[in-house]
Structure formats: structure tokens, C-alpha cells
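K.L.:
sequence plus predicted model, see below.
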Amino acid sequence: MTNNHANMMSGKAVLITGASSGIGAAAARVFTREGAAVVLAARREDRLAVLVAELREKGHDASYVVADLARPRDAQRAVTLVLERHGRLDAAFNNAGIGGDQVPLHLLGDEVYDTIMDTNVRGLWNCLKHEITAMLAAGGGAIVNNSSVGGLLAIPAAAPYVASKHAVIGLTRAAALEYARHGIRVNAVAPGATRSEITVDWFGRHPGLEEAVHQQTPQARTAGPEEIAEAALWLACDRSSYVTGLAMPVDGGYSVC
């Protein structure tokens, strides 16, 4: 992808969650390419360590913290590390999330619902509380939350996931309204089918699903993780300074149909 926006995040300190793979790892590469110093948070230390080593070899400022963001203390620890290393938190990309199997609602166990909501909603709630606190102290900042096209529309046999991603957009809009006068912008990206671990897993367990998604998508393809990361980058940088409360579809036209 051609880089036409050099230094979009120059001098910015950024927290990226769910950064060990997929969209989060792509965001780490995209944000550092544009000058950001990043702290990466996820549960898988082995992958974080490899990614941070890669970024440092390219001359970027990168570090990581192992965190389960559904735990309030882990979310606080992630934000605290950014403040300790960089003195401020300029932007955050709250990307951590999980999917689930395609199972009708009445056949799902309560534990499936609880696990998805804890990660996708409680985890975001924990991050927002500590990120906003840090940004209020600094006089502003930008937060981007990763929702899904499932946060805008319904997906069959994925009720807990759809509910969680609708909640992400609800939290995004509520926070955007509440903190706009404090210089904090809060937006969301709503990816369509993307070549992340969640989607690849879904496609692998449901033959024919990928072809069906392509048929329903005007661009007739899935996105690369870096394409979602580029959208998050724009929402996090100063070039979108008059944008807040937006849930931006990045879905190849899927939500238009």
C-alpha cells in the first residue's frame, strides 16, 4: 500500500490492544510507520515479543504488556505503562475482541455469552475508563474502538457477538458525546470480513461461508488487516479532528446492501 501520509502520528504515544495478531498487529505496524510510539497489549506474550522485536529492528519505539483486558487491573496496568514510558496517552486503538461459533441462540450455553461479553464489552469498558482518565489529565486525545459490521447489522447464528459489537458502538457514541468538550474524540471502525484469526477460523469451520460472504460484498473479497488499521489510523490522527461519535464501516460495501 502506498504511503501518502507520512508522519501522521509523529510524536504520539499510542496504546493498541489485541495487538498480538490480525488487525492489532497490523495496526502496530501502520501506526509506527507513521511515527507513533506504541505500547501493545494482549494475552499472548510470545507473539507480542516477536512483534515488538520486529518493530524495534526497524527503529520504532515499541513495548508491550501482557494483559487480559477483561480484568480491570490489567487495563489499568496497560495505560499506566504508557504513562510511565511516555508521560501521556495521545491515542488508543481498542482492538481486543473475540468471535464465536455460528450457533442458534437457543442452543448456546450461558458461558459462551459470558465469555464474549466479558472480552468484547467489559474489556472495552475497562480500557475506556483508564484511557479517558489519562486523556482528561492531558487535555485531550483520540480513542478508536473496533466494532464490526455485526455492530451495525445482524449476523445469523451469532447473537452474543452481534450484541457485543452493538454495545461497542453504543459505548463509543456515549463516550464521544460525554467527552467532546474535553478534547477527547471517540470513534469506532466496523470491519466487514477481514483476514484475521477470527474470520479465518469461521471460514475454516463452515465450508462455503467465505464464498457466501464474497457474494454479499460489493467488492467481492475480504479485507486485509492493514486496511482496517489504516482506517483506525485516520480516526486516531489529527486529520480527523472534527470527527467524533462515528462508527465507520470498513466492509467493502457490505452494509450498503
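P.N.:
All right, it came through fine. Keep in mind that what you see is a predicted model, and the values were worked out from it rather than measured.

K.L.:
only C-alpha atoms from now on, for both contacts and neighbour counts.
P.N.:
Fine.

K.L.:
so what's residue 25 closest to, chain neighbours aside?
P.N.:
Nearest residue to residue 25 in three dimensions, chain neighbours excluded: residue 19, at 4.7 Å (C-alpha to C-alpha, 6 or more residues apart in numbering).

K.L.:
ok, now residue 216?
P.N.:
residue 254 (6.5 Å).

K.L.:
now the residue nearest to residue 25: how far from residue 234?
P.N.:
For residue 19, the distance to residue 234 equals 18 Å [C-alpha to C-alpha, to the nearest Å].

K.L.:
putting a second one here so we can go through both:
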Amino acid sequence: MSSSLAGRTVLVTGAASGIGRAIALAAGRAGAKLIVGDIAAAGLADTVALLAEVGAPAVSAPCDVRRQADLDALFATGAAAFGDPQVVFANAGILGTPVEVWDCPEAAFAQVIDINLMGAFRTIKAALPAMVARGSGVIVATASVAGLIGAPGLAAYVASKHAVVGLVKSTALNVAARGVRVNALCPGMVDTAMLDALASDQPGLREALMAMNPMKRIATPEDIAGAALWLASDQAGFVTGHCLAVDGGFIAQ
């Protein structure tokens, strides 16, 4: 399925842990050359070490997606090593603090929007000029099932992920005739540090989530990475502007 990534240059933001790390490792195992960025330096170094273990060439740079200069530097680092990326995973994001919408400070709401939405926009903005000039490329932005349905107590997160879905659809139409595909990955609950943070404040949350899911389990990062690589592969060559729910059937209920 992912063999079409062999030899290609793949860039991943938010690669220090969780879904981003799983995508980077899956792409590396498929033969890709990796450009990885994250704000968490220690986790990013661990990802690079894991990529080396699977024999994947990789370069990294610290990257705060709130700063266009950081993204431009990450792309430049990768281009110098491997050439402009052919596949970009705009994955960096945060959950924010669960809170009633009327109790959410404006600064906290704005921070989630800045990282989740504007970070995806800045990543796409950095990726597209070379892709359009070349006449080919793939961008996969990590949204969420919270970009397709609501969730109480997470107004900023839900708003940001709905906006990522809109950004993907609009951008996909903008560049479809130019050989560039743009899609959104919409995971359900995934066993990552983000879920750990939620579960630490809500005893029994994991069990409740498993009970609510038709497949009776929580996704692993590898579950999401497999779908991400499919969207990036030639097998999805006629798929663009799509929002792929990877949620064990949760929103089908």
C-alpha cells in the first residue's frame, strides 16, 4: 500500500510523539526520507533515533508552528538535505484545557486556534509553492472527528479542527488542477499523551470511550499512521478534498 513513498521526501510536523512520530516511522519503514519538526526537542531527537533504527535517512529542526519563520527553516533544512518535500503531513496540534465555553479565557482559545488552524495554514503555505511549481505533491492535515462533529467542553479544539477541514477543502480545490492533492485525516480517540492528559482528570474515561466505540477499543497511533500513508500514497491518487474519519465507526452511529 505505502510502497509509492519509497524514495520520496516526506515532512512531518509534530513529529516528537504520538501520531506524528507514528507517521514518520511508518513513512521511514516504507522507504521515505524524513524531514521532522517539533517544538519538543527531546522527543524530536528520540524520533530521529528511531528513524535511524529503521534505516530511514532523516533531518530535523526545532519547529514552533506558531512561527512561519520556523516552518520556512524546517522546509529549507529538508530541501538542503533531500530536496523539496513531495509529501507533507501538517500534524502539529494541541487539545487545550477542557472547560465550559463561557469559562474559556480568550487567550487560551486563541492559542488553540493559532497552533491547530494557523499552524496547519502556515505549513500548507510553506509547502505549496514548490509543489505547484513542480506540478505534484501531497498534503495531509491532521484534523479530528472533532472537525466533523461536536464535543462538549472542547469548543476551541472543535472550532480549530472544523476550520482545518474547511481549509483543506478550499485548498484542495485551489490546487487540484495543478497536480497537488490535499486531504484531512480525522482520527477519533487515540492512545497518546493527549488522551492521557484527559484521562488523568476523568477516572474511567478510557473504559467509557472503549464502550462507546463500535470496535470496543481505542486507536493506536499506528492505526492512524496507516490511514495517513494511504492518503499520501499513489493508491489514493484520485482522492482530494476528502476528510477521512479513522475512528472505529464512532461517527457512523
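P.N.:
Happy to help now that I have it. Since the structure is predicted, the reported quantities are computational estimates derived from the model, not experimental observations.

K.L.:
quick one: contacts for the residue mapped onto the residue nearest to residue 216 of the first structure from the second structure?
P.N.:
Matched by TM-score structural alignment, residue 254 of the first structure corresponds to residue 250 in the second structure. Going by C-alpha atoms under 8 Å, 6 or more residues apart in numbering, residue 250 of the second structure touches 188, 212-214.

K.L.:
again, but for residue 100 of the second structure
P.N.:
By C-alpha under 8 Å, 6+ apart, the contact set of residue 100 of the second structure is 152-155.

K.L.:
which of these sits closest to residue 35 of the second structure?
P.N.:
Of all these, residue 35 of the second structure sits closest to residue 154, with 31.1 Å by C-alpha to C-alpha.

K.L.:
which one in the first structure is aligned with that closest one?
P.N.:
The alignment partner of residue 154 of the second structure in the first structure, by TM-score structural alignment, is residue 158.

K.L.:
same deal with residue 197 of the second structure?
P.N.:
Under the alignment (TM-score structural alignment), residue 197 of the second structure pairs with residue 201 of the first structure.

K.L.:
pull up the gap between its match and residue 67 of the first structure, please.
P.N.:
23 Å.

K.L.:
which stretch of helix or strand covers the match of residue 197 of the second structure?
P.N.:
Per DSSP states H and E, residue 201 of the first structure falls inside helix 197-205.

K.L.:
beyond that helix, next helix or strand please.
P.N.:
Per DSSP H and E, the first helix or strand lying C-terminal to helix 197-205 of the first structure is helix 209-216.

K.L.:
mean deviation, that following helix versus the second structure?
P.N.:
In the superposition with the second structure, the average deviation recorded for helix 209-216 of the first structure is 2.1 Å (mean C-alpha distance after the TM-score superposition for the first structure).

K.L.:
which ones are touching residue 187 of the second structure?
P.N.:
With C-alpha under 8 Å, 6+ apart, residue 187 of the second structure has these contacts: 142-145, 224, 245-247.

K.L.:
my bad, should have said residue 85 of the second structure
P.N.:
So residue 85 of the second structure contacts 8-11, 75, 78-79, 127 (C-alpha under 8 Å, 6+ apart).

K.L.:
just among those residues, which is most surrounded?
P.N.:
Among these, residue 11 has the most neighbours (other C-alpha atoms under 10 Å), with 32 neighbours.

K.L.:
alignment lookup: it to the first structure.
P.N.:
Superposed on the first structure with TM-score structural alignment, residue 11 of the second structure falls opposite residue 15.

K.L.:
can you confirm its match is in a strand?
P.N.:
Yes: assessed with DSSP: H, G, I helix; E, B strand; the rest coil, residue 15 of the first structure lies in a strand.

K.L.:
so it touches residue 36, yeah?
P.N.:
No: with contact defined as C-alpha atoms under 8 Å, residue 15 of the first structure does not reach residue 36; the gap is 9.8 Å.

K.L.:
tell me how many other residues surround residue 142 of the second structure.
P.N.:
Residue 142 of the second structure has 28 neighbouring residues, counting by other C-alpha under 10 Å.

K.L.:
alignment lookup: it to the first structure.
P.N.:
Alignment note (TM-score structural alignment): residue 142 of the second structure maps to residue 146 of the first structure.

K.L.:
for its match, give its distance to residue 23 of the first structure.
P.N.:
Per C-alpha to C-alpha, residue 146 of the first structure is found 9 Å from residue 23 of the first structure.

K.L.:
kindly report the same for residue 120 of the first structure.
P.N.:
Separation of residue 120 of the first structure from residue 23 of the first structure (C-alpha to C-alpha): 15 Å.

K.L.:
same question for residue 222 of the first structure.
P.N.:
The gap separating residue 222 of the first structure from residue 23 of the first structure is 13 Å, by C-alpha to C-alpha.

K.L.:
just residue 11 of the first structure next, same as before
P.N.:
22 Å.

K.L.:
more crowded one of those two?
P.N.:
residue 23 (28 against 13).

K.L.:
element containing the corresponding residue of the first structure for residue 166 of the second structure?
P.N.:
By TM-score structural alignment, residue 166 of the second structure lines up with residue 170 in the first structure. Here residue 170 of the first structure sits within helix 159-179, counting by DSSP H and E.

K.L.:
quick one: contacts for the match of residue 11 of the second structure?
P.N.:
Contacts for residue 15 of the first structure (C-alpha under 8 Å, 6+ apart) come out as 38-41, 78-79, 82, 89, 91-94.

K.L.:
apply 7 Å and report the result again.
P.N.:
By C-alpha atoms under 7 Å, 6 or more residues apart in numbering, residue 15 of the first structure lies in contact with 38-40, 82, 91-93.

K.L.:
returning to that earlier point: can you select the buried ones from the contacts of residue 100 of the second structure in PyMOL?
P.N.:
Of the contacts of residue 100 of the second structure, the buried ones can be selected in PyMOL as follows, counting by 16 or more other C-alpha atoms under 10 Å:
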select buried, resi 153+154+155
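
K.L.:
nearest to residue 94 of the second structure among the contacts of residue 100 of the second structure?
P.N.:
Closest to residue 94 of the second structure, out of all of the contacts of residue 100 of the second structure and judged by C-alpha to C-alpha, is residue 154, at 11.3 Å.

K.L.:
ranges for the strands of the stretch 101-250 of the second structure?
P.N.:
Here the stretch 101-250 of the second structure has its strands, by DSSP state E, counting those that start in this stretch, at 137-142, 180-187, 243-246.
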